[in-house]
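# pasting the sequence and the predicted model now:
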Amino acid sequence: MENPYQTPAADVIAAPATHTAWAFKNPTWLTWVCRACLVAGALVSLLMIAVVARQYSLFEEAAANGWTVDDVYAESGLTFLAATLLQFMTMMASFVFIGMWIYRAAWNGRVFAGARQLDFTPGWSVGWYFLPIANLWKPYQAMKEIWRASARPDKVDDAEVPGWLPLWWFLWLAFSITSNFAGRNSMKANTPEAEMDAALASITCDAINVPLCFVLLLIITRVHRMQWQRQAERLQALAG
């Protein structure tokens, strides 16, 4: 029976014949794609802030002049729809590729530190994001473990975690909460005043997403760099 943990030959960095089934997987292309998605996500959020701020001013005029919500959307709806579609596509791409990157980074962490030192499998490092309640802290613990296994695979528990990680998780939770709130407000808004409240929530959400993207970009870049350093050391030790 074929080993389900055996990785494709194209994704594995060559190593001496003594390597285990947990073979290092090259994270470079995923890292670059994630960087591009995060930069695009930050730029699209800035665009959305400008678009929604314009809509907010139109709803203010509508409230003052007795216009309806349909009147505002007749004037600015096409621009708003295009920006929203662009943001949706960018976010979906980010979720997919960052999820793939987390899986691969967790896999490589097991290559360096060994499975016995780690609590989170590659699958659950991603899977915890989709489980209610547990997704409030489990994904953060998994990311900390990835960082520690990449920084100090010999002593995972002693590895220091930089302030970027708790900042990233705080911004992620804030983004998730405000995004949910903005979506609910937008769905039930049927007056200019209600649309103004929804617009403010949307602007807040996008304002949080900009630093969130750049903090996560920094984390991904540093983990990628550490994992290549660990792989070089590992190959040198095996060859020496």
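Nice, thanks for sending it over.
# CA only for contacts and neighbour counts going forward, please
Fine.
# name the helices or strands packed onto the longest helix along the chain?
When the chain is scanned for its longest helix (criterion: DSSP state H), the result is helix 192-239. Under the contact criterion of 3 or more CA pairs under 8 Å, 6 or more residues apart in numbering; DSSP states H and E, helix 192-239 touches helix 28-65, helix 69-113, helix 138-151, helix 164-188.
# now these as CSV including mean neighbour count and distance to residue 124?
Output for those, formatted as CSV (neighbours: other CA atoms under 10 Å; distance: least, CA to CA, whole Å):
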stretch, mean neighbour count, distance to residue 124
helix 28-65, 19, 19
helix 69-113, 18, 8
helix 138-151, 23, 8
helix 164-188, 16, 17
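# residue 232: which of these is closest?
Minimum separation from residue 232 across the helices and strands packed on helix 192-239 (CA to CA) falls at helix 69-113, 11.0 Å.
# now do the next helix or strand after the closest one: which elements does it pack against?
Scanning forward in sequence from helix 69-113 by DSSP states H and E, the next helix or strand is helix 122-127. In terms of contacts (3+ CA pairs under 8 Å, 6+ apart), helix 122-127 is packed against helix 69-113, helix 138-151.
# for residue 205, which of those is the nearest?
Here helix 69-113 is closest among the helices and strands packed on helix 122-127 (CA to CA), at 12.4 Å.
# tell me how far that closest one lies from the chain's centre.
9 Å (CA atoms, centre = their mean, to the nearest Å).
# and here is the other one:
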Amino acid sequence: MLCTTCRSNTATTPEGLCDACVRAAAAAGPPPGPPVPPAAGRPAGLRSPVGLARAVVVLLGVVAAVDVFALWTGTVLRDVMGDVVTGDHGTDIDQRADRADALYIAGGVAQVAALVVTCVVFLVWFHRVRVNAEVFEPHIHRKSRGWAIGGWFVPIVNLWYPRRIAVDIWDASGDRSVALDRTLTLDASASRPPHPVVNAWWTLWVSNLLVSRWATRAYQDADDAEETKSTVTQLMFSDALDIAAAVAAIVFVLRLTRMQDAKARSGPPPRPVTEPFPAP
């Protein structure tokens, strides 16, 4: 039987190879194994969130300022609708209504633009502090890093996943958690202290989200001046909630950023020195 590899020499092994092919295979060494897949995700590393936090705070201030402008435009539109309800008609009231409506729409567009830009920068900051928190304490987090962004966009779960991640970040960045050398650990199921800053921010954010959607739908379905006036009042209440949520978010961002910055600057805690037992 001929060699199954070279097809010229007589096979001398049970595998069907000749002596020459056996020697060539031995000299070449074992065949290369399958490629090693890359590690899943990048290792966590500390990066300063201070610059991003400043940008987020400025943008949240812009959001609050635009909301104040929207409150004013809502007041103007309510006054005009009130005059229409009381029976004021004519060219003058029509012109006032058109101006008030255009002004109110402009305020809404400004709100959307400010919110979109702020959300983008906030998510970048939020992901960064989540990665930093994993360096401080890798065992406390109940959700992976990807949920720091994805959790905001998945329906239903976006009502509580971001808060849960924020609580984990807060606890990992506080004094109770491990420092940079990871000499201590906190279990994910360990008892947690209260989180008034996180809870206040999240309660206002979710409340505003629900009220805004309900009021916007009612405004779009309004058929007459009286209904428009009523729904504008509801939207103004939503704007006031948004201002409160922006202020609470500023407090949350500043507090958490300062905690992480202070913890990173402090370095690992000194290891306890064990005194030798005295000689008997």
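Everything's here; your move. Worth saying up front: this structure is predicted, and the values here are computed from it rather than measured.
# check contacts around the residue nearest the centre of structure 1.
For structure 1, the residue nearest the mean C-alpha position is residue 98 (5.4 Å; CA atoms, centre = their mean). Residues near residue 98 of structure 1 by CA atoms under 8 Å, 6 or more residues apart in numbering: 30, 34.
# returning to that earlier point: could I get the helices and strands packed on helix 192-239 of structure 1 as a markdown table with distance to residue 231 of structure 1?
Formatted as a markdown table, these follow (distance: least, CA to CA, whole Å):
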| stretch | distance to residue 231 of structure 1 |
| --- | --- |
| helix 28-65 | 13 |
| helix 69-113 | 8 |
| helix 138-151 | 10 |
| helix 164-188 | 23 |
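# ok, and the closest non-adjacent residue to residue 63 of structure 1?
residue 192 (5.6 Å; CA to CA, 6 or more residues apart in numbering).
# after alignment, which residue of structure 2 pairs with the one you found?
Aligned counterpart of residue 192 of structure 1 in structure 2: residue 225 (TM-score structural alignment).
# what's the spacing between that match and residue 135 of structure 2?
According to CA to CA, to the nearest Å, residue 225 of structure 2 stands 57 Å off from residue 135 of structure 2.
# also residue 47 of structure 2?
Residue 47 of structure 2 sits 10 Å away from residue 135 of structure 2, going by CA to CA.
# and residue 209 of structure 2, by the same measure?
Going from residue 209 of structure 2 to residue 135 of structure 2 by CA to CA gives 32 Å.
# what's the answer for residue 258 of structure 2, then?
Taking CA to CA, one finds residue 258 of structure 2 at 16 Å from residue 135 of structure 2.
# repeat for residue 126 of structure 2
15 Å.
# with residue 106 of structure 2 instead?
Taken as CA to CA, the span from residue 106 of structure 2 to residue 135 of structure 2 is 44 Å.
# sorry, back to before: isn't the match of residue 192 of structure 1 up against residue 81?
Yes: counting by CA atoms under 8 Å, residue 81 is a contact partner of residue 225 of structure 2 at 5.3 Å.
# stretch 80-87 of structure 2 maps to which residues in structure 1?
With TM-score structural alignment as the criterion, stretch 80-87 of structure 2 aligns to 58-65.
# so how much does the matching stretch differ from structure 2 once superposed?
On superposition with structure 2, the mean distance recorded for stretch 58-65 of structure 1 (mean CA distance after the TM-score superposition for structure 1) is 1.1 Å.
# likewise stretch 194-201 of structure 1?
Counting by mean CA distance after the TM-score superposition for structure 1, stretch 194-201 of structure 1 comes out at 1.2 Å.
# distance from the chain centre to that stretch, please.
On CA atoms, centre = their mean, the centre of stretch 194-201 of structure 1 falls 25 Å from that of its chain.
# and it, what's buried?
195-196, 198-201 (16 or more other CA atoms under 10 Å).
# still on that earlier bit, tally of neighbours for the match of residue 192 of structure 1?
17 (other CA atoms under 10 Å).
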